[in-house]
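A.B. asks: here you go, sequence then predicted model.
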Amino acid sequence: MKATKRIALVAHDERKQDLLMWVRQNADTLAKHELFATGTTGKLLADQCGLAITRMKSGPLGGDQMLGAMIAKGELDLLIFFWDPMSAQPHDVDVKALLRMSVLYNIPTACNRATADFFITSPWFNTDYEQVVKDFSGYIRRPLE
């Protein structure tokens, strides 16, 4: 993982203001990195914080899956996803798939402000980091008998 990170920023509707406050507080540091976001969140952050953000589709329209695919292809380094544990999401399976990809490919994932604060203050946030990713090339799933 290079010093300049490729960071995904995602938030459910009830958490968008929390993420916006966090991004504002850390805009100078985040501006040094390549930022990606799902549609509505990306527009909010770009408009309110003046950051260059590559926007995917909205989460329910496939944005979560687009970010998951980027993780699988080695195109994202960090996931900051302020998700709402108190509200049902119509695209819950996509959310779970995105979080699964982040764990599978050993992508640091912050699901709340405290963890995001730990990330951004880590000495590895702005330096190279040797990421260990398990080799799944030999993984064969056997059918149930």
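C.D. replies: Yes, it's here. Numbers count the residues shown, from 1 in each chain.
A.B. asks: all contacts plus neighbour counts: C-alpha atoms, from now on.
C.D. replies: Fine.
A.B. asks: and residue 34, how many neighbours?
C.D. replies: Other residues near residue 34 come to 17 when the count uses other C-alpha atoms under 10 Å.
A.B. asks: scratch that, residue 77 is what I was asking about
C.D. replies: 22.
A.B. asks: not including adjacent chain positions, what is the nearest residue to it?
C.D. replies: Spatial nearest neighbour of residue 77, chain neighbours left out: residue 6 (5.1 Å); criterion: C-alpha to C-alpha, 6 or more residues apart in numbering.
A.B. asks: what's the distance between the one you found and residue 78?
C.D. replies: 6 Å (C-alpha to C-alpha, to the nearest Å).
A.B. asks: regarding this structure, what is its longest helix?
C.D. replies: The longest helix of the chain (DSSP state H) is helix 92-104.
A.B. asks: let's bring in a second model and compare:
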Amino acid sequence: MEIALIAHDKKKDDMLRFVTAYKRIFSKHQLYATGTTGKRIMEETKLSVHRFQSGPYGGDQEIGALIAKNKLDMVIFFRDPLTAQPHEPDVSALMRLCDVYSVPLATNMGTAEVLIRGLDKGDLEWRSITRGETKNE
């Protein structure tokens, strides 16, 4: 599965704890992340992560482009709802694309845990079927 990992500044430590806790599961999948989040995950877990630009510099949009091409199966985006984000329209667009393309999206650790445990049990295999049916290439 193809998994995107994004975390606002005040949520990066939470993301690192989460990925570390589920490293065994994440190691079986292709990971993508925005700039600093991806760098910190790679440094602290030694997992391979394809990094995009930082969110405010277009990373959210790069991940959104993969969603629009139906090339991502899950997005874990630890948002900081209490801090204004200058790129909030990009964040909203990314979440909208997840809804449009039925890509599972977790915006907090509780939902992310349900998704990652479901992934480990095989509950998200329908994404492989969906990806194969709607691939436009």
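C.D. replies: That came through, no problem. Source: prediction; values computed, not measured.
A.B. asks: from residue 29 of structure 2, how far out is the alignment partner in structure 2 of the residue nearest to residue 77 of structure 1?
C.D. replies: The pairwise alignment with structure 2 assigns residue 6 of structure 1 to residue 2, based on TM-score structural alignment. Residue 2 of structure 2 sits 6 Å away from residue 29 of structure 2, going by C-alpha to C-alpha.
A.B. asks: ditto for residue 48 of structure 2
C.D. replies: Distance, residue 48 of structure 2 to residue 29 of structure 2, by C-alpha to C-alpha: 9 Å.
A.B. asks: do the same with residue 81 of structure 2
C.D. replies: 28 Å.
A.B. asks: which of those two has more residues huddled nearby?
C.D. replies: Neighbour tally, residue 81 of structure 2 and residue 29, criterion other C-alpha under 10 Å: the higher count belongs to residue 29, 14 against 9.
A.B. asks: quick one: what's aligned to that one in structure 1?
C.D. replies: Aligned against structure 1 - with TM-score structural alignment as the criterion - residue 29 of structure 2 pairs with residue 33.
A.B. asks: do residue 92 of structure 2 as well
C.D. replies: So residue 92 of structure 2 corresponds to residue 96, using TM-score structural alignment.
A.B. asks: how near is its match to residue 89 of structure 1?
C.D. replies: According to C-alpha to C-alpha, residue 96 of structure 1 stands 11 Å off from residue 89 of structure 1.
A.B. asks: check residue 80 of structure 1 too.
C.D. replies: Distance of residue 80 of structure 1 to residue 89 of structure 1, given as C-alpha to C-alpha: 18 Å.
A.B. asks: now residue 117 of structure 1
C.D. replies: When residue 117 of structure 1 is compared with residue 89 of structure 1 (using C-alpha to C-alpha), they lie 25 Å apart.
A.B. asks: and stretch 57-75 of structure 2, which stretch of structure 1?
C.D. replies: So stretch 57-75 of structure 2 sits over residues 61-79 in structure 1, by TM-score structural alignment.
A.B. asks: just to revisit the earlier point, between residue 80 and residue 89 of structure 1, which one's more packed in?
C.D. replies: residue 80 (21 against 15).
A.B. asks: wait, doesn't the more buried one sit right on residue 10?
C.D. replies: Yes. Between residue 80 of structure 1 and residue 10 there is a contact under C-alpha atoms under 8 Å: 6.2 Å.
A.B. asks: and the helices in structure 2?
C.D. replies: For structure 2, the helices defined by DSSP H occupy 12-21, 23-26, 35-45, 59-68, 88-100, 109-121, 126-134.
A.B. asks: tell me the centre residue of structure 1?
C.D. replies: residue 79 (2.3 Å; C-alpha atoms, centre = their mean).
A.B. asks: so that residue makes contact with residue 102?
C.D. replies: Yes. Here residue 79 of structure 1 reaches residue 102: they are 7.4 Å apart, a contact under C-alpha under 8 Å.
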